[in-house]
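Trainee: fold the stuff below for me.
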Amino acid sequence: MSLLSYTYVIEHVPGEANVWGDFLDRWGATRTSTATATGARMSRLAAVERVSPLEAADFVWPSEDDIRAAQLAVRAKDSMEPSQPPLCWSEDRQLFVLADERVCIPDDAVELQLRLCVVAHAGAAGHRGAKTTAKALEVLFSWRSLRKDVSVFVSECMHCMATATGKIPRSLGETLRATKPNEQLQSDFLSISEGAGGLKYVIVLKDNTSGYVQLVACVKATNDAVYQSLLD
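Mentor: This is a model prediction of the structure:
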């Protein structure tokens, strides 16, 4: 936009002829090793918490040992329902499977079913819909209420609620709305690499009415730090 006040002509100079431009562009440039550049870049990266449920520290991946234990527990109690489909024991996998080789998940193994739903719904393909999630599970597993359970699971996924409809039901009451500045404030902590003076957190303060955001560096992520930042 600054060039609009001048009269100028644009001419193309071939690269092999533009020796002075190439020379000036390289003037005083120092070669930086890849290792040094990478190290400097990495030192500025923030420590971001994992947001995927599959990467949560308390999430336990379902294994064939877990499935086998659940199946044997049901067989030991001799509580197989009359409507349970015919099963056969797979010597190769050491599991009870159906005629089509799908693994049978006991109907009362709710926690195991939930973990399987998490893997099928929130995997590398993102948060899938109910039909796609159920189809992915039905390829390998079977339990009587699979489709119904998957439908309920996906309908209660907080991430899917926000992206699909933009609204998340609040069972404990309506969302509070501010009517004037400073009436409702939100705060959160951001973890960063430690800097001068031991500063390794950033308090994010936001006014819900104006959308004004203030960032405050602090040493510890505590209530006192938020309180002091509001006073300042």
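
Trainee: could you use CA atoms for every contact and neighbour count after this?
Mentor: Will do.

Trainee: list the residues that contact T34.
Mentor: Neighbour list for T34: empty [criterion: Cα atoms under 8 Å, 6 or more residues apart in numbering].

Trainee: no, scratch that, I was asking about V154
Mentor: 121, 129-130, 160.

Trainee: mind running it again at 10 Å?
Mentor: 117-118, 121-122, 127-131, 133-134, 160-161 (Cα atoms under 10 Å, 6 or more residues apart in numbering).

Trainee: let's see this one next to it:
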Amino acid sequence: MKRGGIPSNGVDWDDSHFYVDPEGRIWIPDGAVDLQQRIGVIAHQGASGHRRIAATTKSASDKFVWTTLSTDVETCVCVCLHCLCIDREMVPSPLGSSLHAKKAGRAHPFRLIVDGHGQLLV
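Mentor: Next up, the predicted model:
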């Protein structure tokens, strides 16, 4: 195992399933932050679209396990550019669906921020 990761208690090696816990979930080392972020992104914006925190956490935790899974997934959902997160609740974008460009630099996402004193286009 690279990076010196040590499996959690109850996590055993299985030649066809890597390191798995007693529930059959794949164990991800704490040092594999890039992999954890990728799993969070895929769980959030997979086949069902941009889902809320609870649904994204369930999707990731059904197949994977690591120490900070819940907080990492919550952070992933709250920083999603296509979602608006208010008081830890994901709300659909108020301006409709997002644009998706076919080539880099062809679409520029923006948000209209209204604070009672004025408006700011970001």
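
Trainee: mind checking the TM-score on these two?
Mentor: TM-score for the superposed chains, counting by TM-score structural alignment, normalised by the length of structure 2: 0.66, backed by 92 aligned residues with a Cα RMSD of 2.5 Å.

Trainee: rewinding a little: in CSV, list the contacts of V154 of structure 1 along with neighbour count, secondary structure and distance to F23 of structure 1.
Mentor: CSV is the format used below for these (neighbours: other Cα atoms under 10 Å; DSSP: H, G, I helix; E, B strand; the rest coil; distance: Cα to Cα, whole Å):
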residue, neighbour count, secondary structure, distance to F23 of structure 1
C117, 21, helix, 61
V118, 22, helix, 58
H121, 24, helix, 56
A122, 19, strand, 53
H127, 19, strand, 52
R128, 17, coil, 54
G129, 16, coil, 57
A130, 19, helix, 61
K131, 13, helix, 61
T133, 23, helix, 59
A134, 22, helix, 62
C160, 17, helix, 55
M161, 15, helix, 57
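
Trainee: let me have those in JSON lines, extended by distance to A109 of structure 1.
Mentor: Below are those laid out as JSON lines (distance: Cα to Cα, whole Å):
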{"residue": "C117", "distance to A109 of structure 1": "12"}
{"residue": "V118", "distance to A109 of structure 1": "15"}
{"residue": "H121", "distance to A109 of structure 1": "18"}
{"residue": "A122", "distance to A109 of structure 1": "20"}
{"residue": "H127", "distance to A109 of structure 1": "23"}
{"residue": "R128", "distance to A109 of structure 1": "23"}
{"residue": "G129", "distance to A109 of structure 1": "23"}
{"residue": "A130", "distance to A109 of structure 1": "20"}
{"residue": "K131", "distance to A109 of structure 1": "22"}
{"residue": "T133", "distance to A109 of structure 1": "19"}
{"residue": "A134", "distance to A109 of structure 1": "17"}
{"residue": "C160", "distance to A109 of structure 1": "25"}
{"residue": "M161", "distance to A109 of structure 1": "26"}
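
Trainee: for those, work out which two are farthest apart.
Mentor: Within those, two members stand farthest from each other by Cα to Cα: A134 and M161, at 18.0 Å.

Trainee: tally of neighbours for the spatially closest residue to H17 of structure 2 that is not a sequence neighbour?
Mentor: What sits nearest to H17 of structure 2 in space, not counting adjacent residues and going by Cα to Cα, 6 or more residues apart in numbering, is I26, at 7.1 Å. Residues near I26 of structure 2, counting by other Cα atoms under 10 Å, number 22.

Trainee: quick one: map I26 of structure 2 onto structure 1.
Mentor: Matched by TM-score structural alignment, I26 of structure 2 corresponds to V103 in structure 1.

Trainee: what are the ranges of the helices in structure 1?
Mentor: 19-25, 34-43, 64-77, 110-121, 130-138, 146-155, 158-164, 223-231 (DSSP state H).

Trainee: residues making contact with the longest one?
Mentor: Put plainly, it is helix 64-77 of structure 1. With Cα under 10 Å, 6+ apart as the criterion, helix 64-77 of structure 1 contacts 63, 78-80, 93-96, 103-109, 112-113.

Trainee: just the buried members of these?
Mentor: 95-96, 103-107, 112-113 (16 or more other Cα atoms under 10 Å).
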